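**Student:** no sequence on this one, just coordinates:
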């Protein structure tokens, strides 16, 4: 299998962490690309008609895309249990919350990186931060019990989301209003798979 990827992408990181945690990293060839929303790499277009990473090209040439599709595939491939049936809807909802945090945080980066400076709209950037922080606070205030217990995909997604906030938005403090989540993340971030995939 080939993973079309960029090590800075938090959605790629979710896939890479899942692959390591399920013992499949040796089955995946990583294919790094330089791509942006306004200048998409040819390899990305070839694998995903939406022009986004990650994309996982299977042995038969089919491509899977969207990080949640890829992680479900990797989980099913080895029956890893990252999506436990007894808690499936909670896991999927928490993963969606983490992905929503990432989407808002990535849009903030693109606003500063892709748009000309005179076109950057500060209220829009702040609105995206409000969405990201709202997701983080919701996890801290209402979902901490879902981060306990055996490893699942929701934990990986939340860990990657918080890591991305630190990576791309270090001047914004998500920890102060979310002490329980900050304590959880300090421990989770020490996992070898998280260390190995830090951008």
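**Tutor:** Sure, I can see it. Computed from a predicted structure; not experimentally measured. Numbering: from 1, shown residues only.

**Student:** going forward, measure contacts and count neighbours with C-alpha atoms only.
**Tutor:** Will do.

**Student:** find the helix or strand that residue 16 is a member of.
**Tutor:** Taking DSSP states H and E as the definition, one finds residue 16 inside helix 10-21.

**Student:** ok, and here's another one to check against it:
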């Protein structure tokens, strides 16, 4: 199989962490592409018309895309159990929350990277951060019991979302006032799968 990726995407990292956790890294070949929202790589748009990463070219069927779809496929492929039926709706909700954090954080980066200073909207940037801030707060107050339980895809998604905040928005200080989440992430970020996929 071939995984199309670009740069330090938190969505790609989520897939990579899952591959490490489920012992499938040897089954994947990585192919770097350009995923610019203004001029995406034709090799990428041929697989995913939206031009977003990651995308997975499978050996046994059509290519698939969106990190949630890819993670679900890879989990099912080896029966890893990272989508446990006993808590499936909580797991999926938490994964969606983490993905929304990633999307807002990436859009903040895009606002600065692909627009001139005059075109940029500070209010829009702060609106994206407000989404992240609310999500971090609710993770800290409502979801630490889930995060303290057995590993599932929600742990991976939240870990990658927080890692991206450190990588791109460290000056925002997401840890302030979120001690439970901070402590959880301090431990989770030391997992071998997280260490091996740390963005550079």
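**Tutor:** Nice, I can see it. Note that this is a predicted model, so its numbers are computed, not measured.

**Student:** how far apart are the helix holding residue 16 of structure 1 and its match in structure 2?
**Tutor:** Aligned to structure 2 and superposed, helix 10-21 of structure 1 gives a mean residue distance of 0.4 Å (mean Cα distance after the TM-score superposition for structure 1).

**Student:** at which residues are the strands of structure 1 located?
**Tutor:** 2-5, 29-32, 55-57, 63-65 (DSSP state E).

**Student:** the second one: average distance to aligned residues in structure 2?
**Tutor:** Its match in structure 2 and strand 29-32 of structure 1 itself, once the structures are fitted together, sit a mean 0.6 Å apart by mean Cα distance after the TM-score superposition for structure 1.

**Student:** what sits up against that strand?
**Tutor:** For strand 29-32 of structure 1, contacts defined as Cα atoms under 8 Å, 6 or more residues apart in numbering pick out 1-7.

**Student:** for residue 174 of structure 1, what are its contacts?
**Tutor:** When contacts are counted by Cα under 8 Å, 6+ apart, residue 174 of structure 1 is found next to 133, 136.

**Student:** residue in structure 2 paired with it?
**Tutor:** Using TM-score structural alignment, the equivalent of residue 174 of structure 1 in structure 2 is residue 174.

**Student:** and the helices in structure 1?
**Tutor:** Remark: helices assigned in structure 1 by DSSP state H are 10-21, 42-47, 67-78, 88-113, 122-142, 153-168, 179-188, 192-196.

**Student:** quick one: residue 91 of structure 1 from residue 7 of structure 1, how far?
**Tutor:** Computed as Cα to Cα, to the nearest Å, the residue 91 of structure 1 to residue 7 of structure 1 distance reads 25 Å.

**Student:** which one of those two has more residues nearby?
**Tutor:** residue 91 (22 against 16; other Cα atoms under 10 Å).

**Student:** how about that one: what's its closest non-neighbour residue?
**Tutor:** Nearest non-adjacent residue to residue 91 of structure 1, counting by Cα to Cα, 6 or more residues apart in numbering: residue 154, 5.2 Å away.

**Student:** doesn't residue 88 make contact with that neighbour?
**Tutor:** No. If you go by Cα atoms under 8 Å, residue 154 of structure 1 and residue 88 don't touch, sitting 9.9 Å apart.

**Student:** give me the more crowded residue out of these two.
**Tutor:** When residue 154 of structure 1 and residue 88 are compared for neighbours, residue 154 comes out ahead with 25 against 14, by other Cα under 10 Å.

**Student:** any idea how far the residue lying farthest from the centre of structure 1 is from residue 112 of structure 1?
**Tutor:** Distance from the C-alpha centroid of structure 1, by Cα atoms, centre = their mean, peaks at residue 118 (29.8 Å). Residue 118 of structure 1 is 10 Å from residue 112 of structure 1, where distance means Cα to Cα.

**Student:** quick one on the thing from earlier: next, give me the two most distant ones among the contacts of strand 29-32 of structure 1.
**Tutor:** Within the contacts of strand 29-32 of structure 1, 1 and 7 form the most distant pair, 17.1 Å apart (Cα to Cα).

**Student:** thinking again about what came up before, could you dump the strands of structure 1 to CSV with mean neighbour count?
**Tutor:** Formatted as CSV, the strands of structure 1 follow (neighbours: other Cα atoms under 10 Å):
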stretch, mean neighbour count
strand 2-5, 22
strand 29-32, 14
strand 55-57, 26
strand 63-65, 19
